[in-house]
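**Q** no sequence for this one, just the structure:
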């Protein structure tokens, strides 16, 4: 935060100078609000930069992929195809039995909806980190006429600086000399999966226990 003072050596309460667009990328020209006229600008207080008070948790995680054996039913084309990576399956007989050659029997639950969710992540208090800023004050809104260059402002304490006589304060640039964010430990340490897979009716497949290749060849 920047405060402009009418008295020398920051001897009065001062007025807070709002920096419009200060959240934008550092180093750009910031127009002060209000612009401080020269007869009301004898000194300036620069408060130290502050570290972020908290860490933002990562975006919501998605549940891990399902593992197991899956089946996909496709329309019958009239022939078996070579180079198929899987088992060839057919529907069981009316009595539920599997015909010879298709004795590998599998039962699958039709997946209706994946209702699983992951518990949100939370962060502990930030620790460590270093922030050192250089603040450049200008008499114009385009930041071309520099008044003061205040370098190496850390996070320890606010500092008072004198201003050139009869010079207004209209623009500011803030450049981070060191910008090393702290770290936060997750609490809890892991995200848990809640919910279940909602399944439909059971489908039975009779599958070949070995690769079957059959073509439309006249014998």
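**A** Cool, got the structure. Keep in mind it's a predicted model, so treat the numbers as computed, not measured.
**Q** only C-alpha atoms for contact and neighbour calcs from this point on.
**A** Will do.
**Q** which parts of this structure are strands?
**A** Secondary structure of the chain by DSSP state E: the strands cover 2-5, 15-19, 30-36, 43-46, 89-90, 104-114, 117-118, 130-138, 146-153, 159-162, 169-180, 193-194, 197-207.
**Q** which other residues reach the fourth one?
**A** The contact list for strand 43-46 (Cα atoms under 8 Å, 6 or more residues apart in numbering) reads 1-10, 158-163.
**Q** another one to put next to it:
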């Protein structure tokens, strides 16, 4: 196995490659700086390499800021991991993995404005004529056996006009049952429904920490970030510093002609915890307490509503059962509203509820993108 010895930084000192010497004599003469490869690259007998890292000189962080890190921001569904950034550099005696695969910080931006709540309304209630009409071959509507009962129900949505649901001969007409009127309740409707908030507007920040050297940069007041597996960062990654709080100021931009960049671009404030329970109460309808639905239902022997058999007054509380007498038939029905006052409904709901709770703010400042 061949080895090309290049200076390497590890917390506490220099790394020795297999067969290498101490820093004073192992890597030969000459200066090494942060922009060069800074891990001993192991070249195996078959010509393959276990990888190496590159460095970048960045300004020292101001007081209160963490050591420089690599930061990615974007939609959470697209977030990479720190392992995606650094690759799988083997952990062997000869090669030191430069960064832990776990992120040092994961933060989120809070969602935008609370969702707009809908304008709720109600359909109008209505009175409905009886829909349950049956005959029994027994007297006073006795018996639950289907063999003794004959359905004679009017069609759905019956308006009271003459209908002939069938024909019931006298031997099957021992008694006639007519159900009560009913009140069709109102139903909630949304008169105005705002567009739902965009669920993809929130960003996530992933910060990966690694080795930082204070000795490999020629310029005073700079740190060497030994993170990268290549000499350029993958798309979306930035060199940044982080500080607790929402009101931290980033460094001032560099003056004209100054070759050294600063952490002057503020990515924003990201929070370790974002709990958004904001929403709207559902639309409902509260019916009024006063309503009356009364109708006279007439039964006829013939199928044209001309030969009257009986008339019954029906309400929402009253049902009707009568023995029409012997040698009678049933052929048709009609109905007339006496009181048709179904009441009204009051819409409720569509009110904002919940709250937005954010905790653990971090301000993120980065080097300009073109550095």
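**A** It's in. Treat the numbers as computed from the prediction; the structure is a model and nothing was measured.
**Q** re earlier: so which of the contacts of strand 43-46 of structure 1 comes closest to residue 171 of structure 1?
**A** Using Cα to Cα, residue 2 is the member of the contacts of strand 43-46 of structure 1 that sits closest to residue 171 of structure 1, with 11.4 Å.
**Q** distance check, the closest one against residue 132 of structure 1.
**A** From residue 2 of structure 1 over to residue 132 of structure 1 the distance is 16 Å, taken as Cα to Cα, to the nearest Å.
**Q** now, of the contacts of strand 43-46 of structure 1, which are buried?
**A** Neighbour-count burial (16 or more other Cα atoms under 10 Å) applied to these gives 2, 3, 4, 5, 6, 7, 10, 160, 161, 162, 163.
**Q** which residue in structure 2 aligns with the third one?
**A** Matched across to structure 2, residue 4 of structure 1 falls on residue 135, judged by TM-score structural alignment.
**Q** cool, and the last one?
**A** The pairwise alignment with structure 2 assigns residue 163 of structure 1 to residue 324, based on TM-score structural alignment.
**Q** that match against residue 310, yeah?
**A** Yes: judged on Cα atoms under 8 Å, residue 324 of structure 2 makes contact with residue 310 at a distance of 7.4 Å.
**Q** neighbours of residue 202 of structure 1, how many?
**A** By other Cα atoms under 10 Å, 10 other residues sit near residue 202 of structure 1.
**Q** contact partners for it?
**A** Contacts of residue 202 of structure 1 (Cα under 8 Å, 6+ apart): 107, 108, 109, 110.
**Q** residue 187 of structure 1: which of the strands of structure 1 is closest?
**A** The closest of these to residue 187 of structure 1 is strand 117-118. By Cα to Cα, the value is 14.3 Å.
**Q** contacting residues around the closest one?
**A** 60, 61, 62, 63, 191, 192, 193, 194, 195.
**Q** repeat the analysis, applying 7 Å as the threshold.
**A** Contacts of strand 117-118 of structure 1 with the rest of the structure, by Cα atoms under 7 Å, 6 or more residues apart in numbering, involve 61, 62, 63, 191, 192, 193, 194, 195.
**Q** count of neighbours near the closest residue to the match of residue 4 of structure 1 other than its chain neighbours?
**A** Distance criterion Cα to Cα, 6 or more residues apart in numbering; nearest residue to residue 135 of structure 2, sequence neighbours excluded, is residue 176 at 4.5 Å. Neighbours of residue 176 of structure 2 under the rule other Cα under 10 Å: 26.
**Q** map residue 176 of structure 2 across to structure 1 for me.
**A** Using TM-score structural alignment, the partner of residue 176 of structure 2 in structure 1 is residue 44.
**Q** roughly how far apart are residue 211 of structure 2 and residue 237 of structure 2?
**A** Residue 211 of structure 2 is 17 Å from residue 237 of structure 2, where distance means Cα to Cα.
**Q** ok, residue 128 of structure 2 next?
**A** Counting by Cα to Cα, the gap from residue 128 of structure 2 to residue 237 of structure 2 is 68 Å.
**Q** of those two, who's got more company?
**A** Ranked by neighbour count (other Cα under 10 Å), residue 128 of structure 2 and residue 237 place residue 128 first, with 23 against 19.
**Q** wait, isn't that one in contact with residue 183?
**A** Yes: contact criterion Cα atoms under 7 Å: residue 128 of structure 2 and residue 183 qualify, at 5.9 Å.
**Q** contacting residues for residue 272 of structure 2?
**A** 106, 107, 108, 359, 360, 361 are the contacts of residue 272 of structure 2 under Cα under 7 Å, 6+ apart.
**Q** quick one: which helix or strand includes it?
**A** Element membership for residue 272 of structure 2, per DSSP states H and E: strand 265-276.
**Q** what's the following helix or strand after that strand?
**A** Next along the chain from strand 265-276 of structure 2, counting by DSSP H and E, comes strand 279-280.
**Q** just name whatever secondary elements that following strand is in contact with.
**A** strand 352-353 (3 or more Cα pairs under 7 Å, 6 or more residues apart in numbering; DSSP states H and E).
**Q** next secondary structure element downstream of the strand it packs on?
**A** Immediately after strand 352-353 of structure 2, counting by DSSP H and E, sits strand 356-366.
**Q** start and end residues in structure 1 for that next one, please.
**A** Under TM-score structural alignment, there's no match for strand 356-366 of structure 2.
**Q** now that strand: buried residues?
**A** 358, 361, 362, 363, 364, 365, 366.
**Q** tell me who's in contact with the residue nearest to the second one when sequence neighbours are not counted.
**A** The one in question is residue 361 of structure 2. Closest residue in space to residue 361 of structure 2, ignoring its immediate chain neighbours: residue 271 at 4.4 Å, by Cα to Cα, 6+ apart. Residues in contact with residue 271 of structure 2, defined by Cα under 7 Å, 6+ apart, are 107, 108, 109, 358, 359, 360, 361, 362.
**Q** what about the first one, which SS state?
**A** Classification of residue 107 of structure 2 using DSSP: H, G, I helix; E, B strand; the rest coil returns strand.
**Q** quick one, helices of structure 2?
**A** 23-26, 82-86 (DSSP state H).
**Q** can you put the ones you listed in JSON lines and add distance to residue 300 of structure 2?
**A** Below are these laid out as JSON lines (distance: least, Cα to Cα, whole Å):
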{"stretch": "helix 23-26", "distance to residue 300 of structure 2": "115"}
{"stretch": "helix 82-86", "distance to residue 300 of structure 2": "85"}
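**Q** perfect, I'm done here.
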